[in-house]
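**Q** requesting a structural model of the entry that follows:
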Amino acid sequence: MDLKFTVSGRIAKPVHEVFEAVADPQKLSGYFTTGGAKGRLESGAVVSWDFHDFPGAFPVEVVEVMPDEKIVLKWDADDGRKTLVTMAFSGLDDGRTLVQITEEGWRETPEGLKASYGNCEGWTGMLCALKVYVEHGINLREGFYK
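**A** Predicted coordinates:
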């Protein structure tokens, strides 16, 4: 069994605006990293993300960034290895942006499966929060975890 998932959503804004809402740490901190993000997502960088629901800032390795197209990250999984996260941004004919997030690399164990489910939930929440933030300027996660 390959422990891998993809979640996706459509944001009613142009690709560049949606991409920047993820790549820019100030914007990312406005709706996702409830404890703050430090460092812009650029190829080769190691940035820091902190969440109130998962306290303690932790490093995120930025493997590859193709502006307005793709962001590839590595971060520690609960089972001691690193998972690979790929975010793809595609402009749609109607002016919206399709965002697809795929994460893979967990051990094929009950613990790995549980960790993958947790991250699937987290990325789904991130997409919902991204949509509301970019389209309406609302931080959906404000007060949700604390």
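
**Q** from here on, contacts and neighbour counts on C-alpha atoms
**A** Will do.

**Q** residue ranges of the helices in this structure, please?
**A** Ranges of helices in the chain, per DSSP state H, are 15-23, 25-29, 110-136.

**Q** and the angle for the last one with helix 15-23?
**A** So the one you mean is helix 110-136. Put simply, helix 110-136 runs at 130 degrees to helix 15-23, going by axes from the mean of the first three to the mean of the last three C-alpha atoms, to 10 degrees.

**Q** turn the helices of the chain into CSV, including mean neighbour count.
**A** Shown next, in CSV, are those (neighbours: other C-alpha atoms under 10 Å):
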stretch, mean neighbour count
helix 15-23, 19
helix 25-29, 20
helix 110-136, 17
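
**Q** these: which one's closest to D68?
**A** helix 15-23 (5.3 Å; C-alpha to C-alpha).

**Q** re earlier: can you lay out the helices of the chain as a markdown table showing distance to D78?
**A** Output for these, formatted as a markdown table (distance: least, C-alpha to C-alpha, whole Å):
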| stretch | distance to D78 |
| --- | --- |
| helix 15-23 | 23 |
| helix 25-29 | 23 |
| helix 110-136 | 6 |
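
**Q** now the other sequence, so there's something to compare against:
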Amino acid sequence: MDLKFKVTGRIAKPVHEVFEAVADPAQLSRYFTTGGAKGRLETGTIVTWSFHDFAGAFPVEVAEVVPDQKIVLRWAAHEGAPSDGDAGAKSAGYQTTVTMEFEALDDGRTLVTISEEGWRETQGGLKASYGNCHGWTQALCSLKAYLEHGINLRDGMYK
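**A** Next comes the predicted model:
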């Protein structure tokens, strides 16, 4: 079994505005990275993302950026969460790949597709893939609420 997933959502904003809300660390920190984001998403950089619901900051390798179209990230596979009793959600020693695609729709909205793949076919990999699918679905909902209504859905949710 190939452990991977894809989630999608439509956001009622132009593609450039949606893309910038992800690529710009100041905006990303307002609705997704509850502990803050450092570094703009640009090809070849390593940025850090921090979340109140996980200990420490995560390094995120930016593999590819095509402005207003695609962002490809690599980060450590974490096969457990602190809430599951895994102290610090330790890295499993390999990376997964996250691909975000942005498509301008004829009605002025943007279709955002986020996929992640690369987990090992283990019970830990399966559990981690489900956790990240949940997280990226929530990220899309948070992005929509932030851009369309100025609301931070994650504010106070985890801490």
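
**Q** still on that earlier bit, which of the helices of structure 1 sits closest to F58 of structure 1?
**A** Nearest of those to F58 of structure 1, taken as C-alpha to C-alpha: helix 25-29 at 14.1 Å.

**Q** the closest one vs structure 2, average distance?
**A** Compared with structure 2 after the fit, helix 25-29 of structure 1 shows a mean deviation of 0.1 Å (mean C-alpha distance after the TM-score superposition for structure 1).

**Q** next, count neighbours for the residue nearest to R74 of structure 2 when sequence neighbours are not counted.
**A** Ranked by C-alpha to C-alpha, 6 or more residues apart in numbering and with sequence neighbours excluded, the top spatial neighbour of R74 of structure 2 is T97, at 4.6 Å. When neighbours are counted by other C-alpha atoms under 10 Å, T97 of structure 2 registers 19.

**Q** trace T97 of structure 2 over to structure 1, please.
**A** Mapped onto structure 1 by TM-score structural alignment, T97 of structure 2 lines up with L84.

**Q** tell me how far its match lies from T97 of structure 1.
**A** 22 Å (C-alpha to C-alpha, to the nearest Å).

**Q** give me the residue at the spatial middle of structure 2.
**A** W136 (5.3 Å; C-alpha atoms, centre = their mean).

**Q** report the contact partners of the aligned partner of that one in structure 1.
**A** Using TM-score structural alignment as the criterion, the counterpart of W136 of structure 2 in structure 1 is W123. The contact partners of W123 of structure 1, by C-alpha atoms under 8 Å, 6 or more residues apart in numbering, come to V7, I101.

**Q** how far away is W123 of structure 1 from I101 of structure 1?
**A** 7 Å.

**Q** please apply the same query to H136 of structure 1.
**A** Counting by C-alpha to C-alpha, the gap from H136 of structure 1 to I101 of structure 1 is 22 Å.

**Q** likewise for R81 of structure 1?
**A** 19 Å.

**Q** these two: which is more packed in?
**A** I101 (22 against 13).

**Q** what number of residues lie near the nearest residue to E42 of structure 1 once chain neighbours are set aside?
**A** Among residues not flanking E42 of structure 1 along the chain, V65 sits closest, at 5.7 Å (C-alpha to C-alpha, 6+ apart). If you count neighbours by other C-alpha under 10 Å, V65 of structure 1 ends up with 19.

**Q** equivalent analysis for P67 of structure 2, please.
**A** Using other C-alpha under 10 Å: P67 of structure 2 sits among 15 other residues.

**Q** so who does the nearest residue to it once chain neighbours are set aside touch?
**A** Nearest residue to P67 of structure 2, sequence neighbours excluded (C-alpha to C-alpha, 6+ apart): F19, at 7.4 Å. By C-alpha under 8 Å, 6+ apart, F19 of structure 2 lies in contact with P67, D68, Q69, F102.

**Q** need the contact list for the second one.
**A** To tie it back to what came earlier, the one meant is D68 of structure 2. V15, H16, F19, E20, F102, E103.

**Q** nearest to K159 of structure 2, of the residues you listed?
**A** E20 (26.7 Å).

**Q** tell me how far H52 of structure 2 lies from G108 of structure 2.
**A** To G108 of structure 2, H52 of structure 2 is 34 Å away according to C-alpha to C-alpha.

**Q** okay, those two: which has more neighbours?
**A** H52 (17 against 12).

**Q** good, we can wrap up now.
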